[in-house]
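1. the following block contains a protein sequence and its predicted model.
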Amino acid sequence: MKLLPEILRTREPGKIAYTFLNEEGEETASLTYGELHARAASVAAELSRTCEPGDRALLVFPQCPEFIIAYFGCLYAQLIAVPVNPPRRTGIQDATRAIVQDCEPAAVLTVSSMAGLKSTVEQLVGSPQWIAVDEVPEAGFEPLPVTGETLAFLQYTSGSTSAPKGVMVSHGNLVANQEMIRHGFGHDEHSTVVGWAPFFHDQGLIGNVLQPLYVGATAILLSPMAFIRRPLLWLETISRYRAHTSGGPNFAFDACVAAARGGVPDIELNAWRVAFNGAEPILPATLDRFARTFGPHGFDEKALYPCYGLAEATLIVTGSRKDRGPRTAEVDADELAQGRFVESPGGRILAGSGTVLPGEELRIVHPETRKPCAAGEIGEIVVRGGHVARGYWKKPDAEAFAGGYLHTGDLGVLADDELYVVGRLKDLMIIRGRNHYPQDLEHTAQHAHPAARPGGSAAFTEGGKPVLVQEIRREHRLDADELEVTGAIRAAVLAEHGISLGDVVLVRAGQLGKTSSGKIMRAAARKRYLDGGFARHRKD
């Protein structure tokens, strides 16, 4: 089994591995496989002067070639890389502070423009070696030998339900999951990938950076901010480079549909074969809108590729089949509330998340007894395979990895070999003996009134009663309309789900915290609600 350091050294040196674009779509930098190897060796030589194998190295970068160089420099020197969210203008995020203190880095890898961050990091962890990768002199270095059991990096969880935890990903985990992606996506050295997900996120690193290298292909990379400011630049890039594969969370597809209302540029999407949708709940309506909007521009609905994964499994767990398109199921809503998957024409529509991939075992078990569920019974998704990580940093005996299986904390069901993910175990709302999934209530609320902001809801229970916090669109002002909006939300939730909301809180846009992949942090929202921390929306 070849591991990533060896794979990089055997790639065609002159082939372009990565091309970076700015917010105007202009090429700003490129990196060949040979340049990546040479510069990574130089970083490894610098690290080896003061660090020991097994030390942690913090990676603090914008979306740039130096991140990838630093990552492979760590692999070459046998340091454990720890990618983190780069600081904002207002300072280091709380999650990043927690990661720095948890991993106790011996080195910080960054670029010279971030030198001002040094004193802040030193206040947290002392004086780690500080390396500006863009200033490292050329030096030779023979990569240290690694095995499949050697830790490659710590992928910290998003913190959507708890404090971030460092998932220990080994070299063996990486290649096992890369092979699953290669098989599922149908990749080879000609499969150009376009991506914009941040490198500190598993989708950005494992999918958009490491997968192209694993198969010897080329990646075209944008920054997350470029996508946020110009969603259609993503599709323009796919068209320009005739990309085989690109994707993102569900909200990214909705953002493109919304942007298309102002007109679609001259694009041709017929080369796009794998449009993966993962990292957050997949909405059937989103898939349909995207296909209808961009079908006239060459997009084939069969390219839509729903998938499911999590950091604890390195990245991917299940995925659609290439050229098959998404699967959906119409199910009885009442049966679903009782924890059963019963198909019923005209019922609630669920989007599938694909099939089990080679090299893994997936089961649905009862969350408490952990015994296998009967056919059609919703339970916890558990996984076993070479891609399942070695546990959490400083928490090797965590319950999530007990019994040789990864207990994902996600609820789902297998039907006709398709996995349907219905919610998170920790987020499940049990009201009068019926199961309700917060994303369903949130989806209903966001469509109950034009003032409700899409993607801006958090539903949870307090004292046995359901609470919904709803952000209001920035352009909408409320005064006498406040009762109208809350009334519309209450009525829609009652009609759709048969429950009365205990409280509806309307707040300004941007008050609900989200993870790097766009997931609402419901636990944080509940805590803020209990602390009285939400500023209720009022007219300016």
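-> Right, received. Where do you want to start? Numbers count the residues shown, from 1 in each chain.
2. all contacts plus neighbour counts: C-alpha atoms, from now on.
-> OK.
3. please enumerate the helices of the stretch 351-500 of the chain.
-> In the stretch 351-500 of the chain, the helices defined using DSSP state H, counting those that start in this stretch lie at 438-446, 482-497.
4. deepest-packed of the ones you listed, please.
-> A comparison of those by mean neighbour count, using mean count of other Cα atoms under 10 Å, puts helix 438-446 on top with a mean of 22.
5. try it against this one:
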Amino acid sequence: MSFSANHLTDLQLADLPVVIRPYGKDKQRTALDWKTGWLDQILGMRALLHPEDSGFHFLDKTGKIERTLSVQTLDLEAKKAAGMIANYVKAGSRIVLLGGNNPEFFISFFGIIYAGCIPVSGVSPALSGAVRHLKHILKDSQPEAVIGLKEDLSGFSPFCSDFGGKWLAIDDREDFAPFFKPLRESRQAAAFIQYTSGTEGKPRGVPVSHEGISINLHRQAEEVLSVPTGAGLTWLPFTHDMGLIMGLFFGLASGNEGYIQQPEHFIQNPAGWLEAISSYAIRSAAGPVFAYDLAVEALEGRADHLDLSCWQVACVGSGPLHALSLQKFIEVFQENGFLASTFRTGYGMAETTLMISSEMGLKVKNFLRSEMAKGSAVPARAEDKESEITSLVSCGKILPDHALRLRNPATDQWLEEGKIGDIWVTGPCVAKSYIGTFEREGNSKTQRPMLFEQDQAGEIWFRTGDSGFLLEGELFVIGRVEDAVIQEGKIFDPYDLAEEVRYAVRSFQAENRQSSRIEAIVIYQEAGNLHVLIEVAAALKEERQAALAASRRLFEICGTRSIKVFFLPKGGLARTPNGKLRFKASAEKIRLGDFRTYGEYMFGARDLKTTEYEELEWLIP
């Protein structure tokens, strides 16, 4: 499909903020100035100035290109979608997206923007919990319509009988004339609503402003475009902030081709992610830590066919950064051309648009676990025992024009560098509030913690819910405040404890670790006991001894004298639709008996004694 520039008379080149930006090796070309542009202009500008760009390639489950969507076609089809939307929905309305990683999602998203409405990130139909997720979003965001493919709408609408809005089939857009009238009232106004993944409970709707997305793209480009340009790849759901912004917006804004995989295909075959990177000479690809773990498990010892030397930017985020996982990835794939400098670690979330800090390369520092438990980040020395050390990954420095502080939750006092506290952030990329009727699970309306707070200067600060510290201006994130394990006034990171458990039970896995691999570990407190939930692909040999080894290691670290270990089959732990572990929901499944196990084991103080603790026997009842 082709069209002339006459189709774009609504985008006057003279009215567009443009800059000259690097593109390819020793090349430059005209592009949108993201710092001052509007979200609709990211697509319109690219289609107007560079209609020859191929845009996006959608891969099937074998990794072959199944469909291609050029930016030229995307722009025109979005205008047709806007014509359909404007016929049924008034300007300024919210419209929920129901769609997977396909061209129709892109067309629907920009169709909503072009119609002067506000997209709501919505639901990917193939992911677990999609119906529950959609029903919550419909109730919370109060949209005028849902848009998606007919087959998806027909599958979901019967479960949403309480929704009184319209169900718009993107398939019907051909019946409508192109339309273009985006909202441009304020750059601080919401360009779209991004729902969080719901790690702690119900997903929350975050208004992402035109200013916030523009600045975030600009700051990403300062790092990503500092290396030779090339194609990007994503398997992350477009309904996820990292999938939408890095998979769609950044590809459009930077002028690079994008290769798109389905999230369900990645889960079924993690090796296909790296195989696509190798096959299509991908330069930029991103994922959470668990994606890198799954790739190692799928390909360790079987990666001779891969060439990863093309991979220049490997963004990692969307949860705590595990040093051992990322170091293992480097170890396994360095023979395939992957370099430690390829990693781009960072910190961010939907409430910060995406990225709030970043670091080029993988910077790991060691700290004394005992001092961290007391609230101070004390760097380890060479003579310190390895068993007393925990390794953390730097998330880099905070974005310019933004600020980050650490607060003591008990005293509400701001903390100095090196002290561990709750992370608060502010700046143009940071949301000022949620939409809808958000309620924290497990808290009444009057008891839930304040998440947004205005200071004396009028700046809105957001409490992220994570704990961490600053050291030499760099951010180190420990984990979720609510997930912390507290023993005798000392605070322990459950992710750090999980890594220790993983190491303690390694010798009990089958020789073929792929068949008995540890999928995930959740550790939490319940009625004075420490509960350890270990999700494994298959039952371990000598299961009780494995559980005892894990429990003794936890006793050594934090002195816990009552530990219960559960071995769960694959899928036994609760996760968000995007794959993040849900600690509270996992604990609730155990509490309600809504689970099956390979085995469960309870250990008391006498079980946990080891030779080195026998001299302390008088302390153990």
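-> Happy to help now that I have it. Keep in mind the model is a prediction, meaning the values are calculated, not measured.
6. rewinding a little: Ala389 of structure 1 is nearest to which of the helices of the stretch 351-500 of structure 1?
-> Closest to Ala389 of structure 1 of the helices of the stretch 351-500 of structure 1 is helix 438-446 (Cα to Cα; 27.5 Å).
7. which residues in structure 1 does stretch 96-103 of structure 2 match up with?
-> The aligned range for stretch 96-103 of structure 2 in structure 1 is 58-65, by TM-score structural alignment.
8. map Ile112 of structure 2 across to structure 1 for me.
-> Under TM-score structural alignment, Ile112 of structure 2 pairs with Cys74 in structure 1.
9. contacting residues around its match?
-> Cys74 of structure 1 is in contact with 40, 43-44, 47, 57, 80-81, counting by Cα atoms under 8 Å, 6 or more residues apart in numbering.
10. strands - which of the residues you listed land there?
-> 57, 80-81 (DSSP state E).
11. so how far is Gly403 of structure 1 from the match of Ile112 of structure 2?
-> For Cys74 of structure 1, the distance to Gly403 of structure 1 equals 31 Å [Cα to Cα, to the nearest Å].
12. same deal with Val422 of structure 1?
-> From Val422 of structure 1 to Gly403 of structure 1 the distance is 24 Å (Cα to Cα).
13. who's more crowded, these two?
-> The residue with more neighbours, out of Val422 of structure 1 and Gly403, is Val422; 25 against 9, by other Cα atoms under 10 Å.
14. wait, isn't Lys426 of structure 1 in contact with His436?
-> No. Under the criterion of Cα atoms under 8 Å, Lys426 of structure 1 makes no contact with His436, lying 11.9 Å away.
15. the more surrounded of those two?
-> Using other Cα under 10 Å as the criterion, Lys426 of structure 1 and His436 rank with His436 on top: 24 against 13.
16. I'd say that one and Ala337 touch.
-> Yes. His436 of structure 1 is within contact range of Ala337, at 6.1 Å (criterion: Cα under 8 Å).
17. for the longest strand anywhere in structure 2, packing partners?
-> The longest strand of structure 2 (DSSP E) is strand 460-471. On a contact count with 3 or more Cα pairs under 8 Å, 6 or more residues apart in numbering; DSSP states H and E, strand 460-471 of structure 2 meets strand 403-407, strand 421-426, strand 452-454, strand 474-480.
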